[in-house]
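# sequence unknown, structure follows:
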């Protein structure tokens, strides 16, 4: 077993392969794939009637484009030399993939909350994705180049200093680390504190019961049904008992034994196809309405298709053949606490899915309205949360050794984020031009 000193030395040794200052460079290679070709390739396995909706959502802003183009940035990051210091990556660590949610103990936590692209890979890929999203958000909100650079710098600095602090802790101390939502209020001042408190309060109200009241109604026969809102929410035909039984049996087997007993206390009521997110639009996603002791005891579950990670072409083979299991295991490894109904199953067409509660006090920030000061505060929080997540799976001591005590890495990644924000703007403009020319069909307004 290597000592902490040896692990730190391993991190410093990685600087010879990839100097910290080298992370500041972004020069697209002549072989860089056309971003629209990358997006079209992704669309081939999606529901064709929803692909225009995906493009419509991506066309709203440069930040929305960044959210939907994880595959584009994955290819760009993979074209650069990497440290080889591996963690369980979120894989899509932009600002809106952080947020609050309820732990099994009903404590509201702040953490990374999207794992569709999770895979083991070099830690800096997540850091660069986060910093680039900070820069893109800053420019979209009207910040100057200097303020955008400062915001990205703050996110990276927070990651580095948090990782160095975690490197000094014992294994269990690191594992038990968490960020409680109530701890966020001291970080903000004045009117912004009131807005954060309001968003936390709203998140606490986002439960299965709230979703039940919003998304369902009683039909003429007195039965509860999900309310349709095409194309965003469409009921699916009644599922035959054999198919339904297979679906639940497969999912049930992925849960711990005590959760299986809990699931068995609910009965199936209704299901619908639901459109979610930006980058996920077109993947197969469903919501299920279940009922417990009576019709006032609902549970709403979300079933989301899990395709191959956008990082997969550039990294060693995953340990999991089942993509739903990949997502679930990555989430359980990375988050401080995870949904008690988190599980996976294989669908009737041999597609892979993962399950979770539709709403369990989940909430996210309104990045588009943040002032420069608030964006910096939020960027710092996200950098801290990302370091905590990485420290659970990677060698935090080696990463801390690589990062060091100076701000060399911070400034380099901040420089990269500005350059990549410019690349993202060019790619976003290319999408807009393709839509205007009729080469890409986009459905606006949904």
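Noted; the coordinates are in hand. These figures come from a predicted structure and were not determined experimentally.
# when you work out contacts or count neighbours from here on, use the C-alpha atoms and nothing else.
Fine.
# find the residue at the geometric middle of this structure.
Residue closest to the average C-alpha location in the chain (C-alpha atoms, centre = their mean): residue 114, at 2.5 Å.
# so who does that residue touch?
For residue 114, the contacting residues are 90, 92, 97, 98, 331, by C-alpha atoms under 8 Å, 6 or more residues apart in numbering.
# tell me which of those fall in helices.
Counted as lying in helices by DSSP state H, out of those, are residue 331.
# among the contacts of residue 114, name the ones in strands.
With strands taken from DSSP state E, the overlap with the contacts of residue 114 comprises residue 98.
# can you show me the strands along the stretch 301-446 of the chain?
With DSSP state E, counting those that start in this stretch as the criterion, the stretch 301-446 of the chain has strands at 343-346, 352-357.
# check it against this one:
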């Protein structure tokens, strides 16, 4: 497998400025490399054995430690759940779980967590997942009962005011707000991009009960994530409930084909476009969907429009990497969230019913096999990252 060519081909057509940021991030450590190369992971994943014998379920398609976080739902309440569905597809749950455990092992290498502790975290994740699946009942994380890092994230979001949030991304000029173009979260747009996004929002607003809410005040190219860096993506500042302190921030992101789905094409439903797939499965798998979640089409491309979700609302691994007890608690909650998402979406468009998932959870043999597979995959990711790093340092990933 020629790693360099596969990565270059997978990233063709992306915005050069943000693609350069992606390649740089992937060079920083093996965990960032894993996040930026979902396509390589599924190319590497064995398609027989444990992966073949498991039932089918709806998967987020890119399960790793940083694709969980807190957010405000469309009911304005705060939730913690899986929060990225760009790669969502129908697949054996073992595909999803193996990527998650691989991310635990690889992040341990990046954040100086011992191999022994990483294995314990992986085992805790699987045990929590299986126990939640065995109940056959989809639940959700509640602020009153959860503890540790997850509770901190929920409290942090609950207490954050709209002005505080706006001030992290925008600045006031003559009582109007504009994006802070710092090269870290936002970059300037061209006039053509600004015009296209503004016209789209005008069309979208005309279909909504309160079109004045969606009046565009500013547009920027958004910098967020690792895997999606370089994909066409915009942060949009809209009037909301009034300027300057009741404005809202929206995220408009191009939807691309799923890396997971391409290995299972015969079992995937027919979607009108990729954005419909992403939004449908996000609504299906989350306990409560994020605010302003819509699949939209601009020309020949489809996009997901939703409330802008800041990176700060994700689990701060770097901060807690030496607190194993805290990490244990959070991976247990993550395991529950995955099980609940699968139960919530069970029996839909080809996915296994709850009884089949319960039967899967009752079996024990697959758990050990899955852990062994993920350990092997994590070593492969580290080797691939070393190959990538050498090529990056030699200039193979210079973006012109």
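Great, that's in hand. Computed from a prediction, not measured in an experiment: that's the story for all the values here.
# returning to that earlier point: so can I have a markdown table of the strands of the stretch 301-446 of the first structure showing distance to residue 286 of the first structure?
A markdown table is the format used below for those (distance: least, C-alpha to C-alpha, whole Å):
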| stretch | distance to residue 286 of the first structure |
| --- | --- |
| strand 343-346 | 13 |
| strand 352-357 | 10 |
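# coming back round to it: what residue of the second structure matches up with the residue nearest to the centre of the first structure?
Aligned against the second structure by TM-score structural alignment, residue 114 of the first structure finds its counterpart in residue 84.
# over to that match. Which of the three states is it?
Classification of residue 84 of the second structure using DSSP: H, G, I helix; E, B strand; the rest coil returns coil.
# most tightly packed of the strands of the stretch 301-446 of the first structure?
Comparing the strands of the stretch 301-446 of the first structure by mean neighbour count (mean count of other C-alpha atoms under 10 Å), strand 343-346 ranks first with a mean of 25.
# how close does that strand sit to the second structure?
On superposition with the second structure, the mean distance recorded for strand 343-346 of the first structure (mean C-alpha distance after the TM-score superposition for the first structure) is 1.4 Å.
# what's that strand aligned against in the second structure?
Using TM-score structural alignment, strand 343-346 of the first structure lines up with residues 294-297 of the second structure.
# just the residues contacting that stretch, thanks.
275, 276, 278, 279, 302, 303, 304, 305, 306.
# show me what the first one aligns to in the first structure.
With TM-score structural alignment as the criterion, residue 275 of the second structure lines up with residue 324 in the first structure.
# I figured its match hits residue 356, correct?
No: between residue 324 of the first structure and residue 356 there is no contact under C-alpha atoms under 8 Å: 11.2 Å.
# helices along the stretch 301-446 of the first structure, start to end?
For the stretch 301-446 of the first structure, helices defined by DSSP state H, counting those that start in this stretch occupy the ranges 323-334, 372-393, 396-403, 408-436.
# out of those, deepest packed?
When these are scored by mean count of other C-alpha under 10 Å, the highest mean neighbour count falls to helix 396-403 (a mean of 27).
# what sits up against that helix?
4, 7-15, 20, 85, 160, 163-164, 166-168, 390, 409.
# same thing with stretch 332-340 of the first structure?
For stretch 332-340 of the first structure, the external contacting residues (C-alpha under 8 Å, 6+ apart) are 88, 102-104, 111-113, 175-178, 259, 331, 356-357, 360, 389-390, 392-393.
# change it to 6 Å
103, 178, 389 (C-alpha atoms under 6 Å, 6 or more residues apart in numbering).
# and the second one, what is it in contact with?
Contacts of residue 178 of the first structure were listed using C-alpha under 6 Å, 6+ apart, and they are residue 336.
# and the helices in the stretch 151-300 of the first structure?
Residue ranges of the helices in the stretch 151-300 of the first structure, as given by DSSP H, counting those that start in this stretch, are 171-175, 190-205, 208-215, 241-252, 257-263.
# who wins for proximity to residue 301 of the first structure among those?
With C-alpha to C-alpha as the measure, helix 208-215 is the member of these nearest residue 301 of the first structure (8.4 Å).
# gap between stretch 262-282 of the second structure and the chain center?
Centroid separation for stretch 262-282 of the second structure versus its chain: 16 Å, with C-alpha atoms, centre = their mean, to the nearest Å.
# end to end, how far does it reach?
One end of stretch 262-282 of the second structure to the other measures 19 Å (C-alpha to C-alpha, to the nearest Å).
# next one: stretch 270-279 of the first structure
26 Å.
# in the second structure, what range does that stretch match?
The alignment of stretch 270-279 of the first structure onto the second structure (TM-score structural alignment) spans residues 218-227.
# what about the strands in the stretch 1-150 of the first structure?
With strands called from DSSP E, counting those that start in this stretch, the stretch 1-150 of the first structure shows them at 86-89, 98-102, 108-112, 119-122.
# quick one: closest of the ones you listed to residue 293 of the first structure.
Residue 293 of the first structure lies closest to strand 98-102 among the strands of the stretch 1-150 of the first structure, at 22.4 Å (C-alpha to C-alpha).
# next, the mean deviation of the closest one compared to the second structure.
Looks like 1.4 Å for strand 98-102 of the first structure (mean C-alpha distance after the TM-score superposition for the first structure).
# quick one on the thing from earlier: which among the contacts of stretch 332-340 of the first structure gets closest to residue 250 of the first structure?
Within the contacts of stretch 332-340 of the first structure, the smallest distance to residue 250 of the first structure is 24.5 Å, found for residue 103 (C-alpha to C-alpha).
# what sits against the closest one?
residue 337.
# state the distance from the counterpart of residue 151 of the first structure in the second structure to residue 272 of the second structure.
In the second structure, residue 151 of the first structure lines up with residue 121, judged by TM-score structural alignment. Taking C-alpha to C-alpha as the measure, residue 121 of the second structure falls 39 Å from residue 272 of the second structure.
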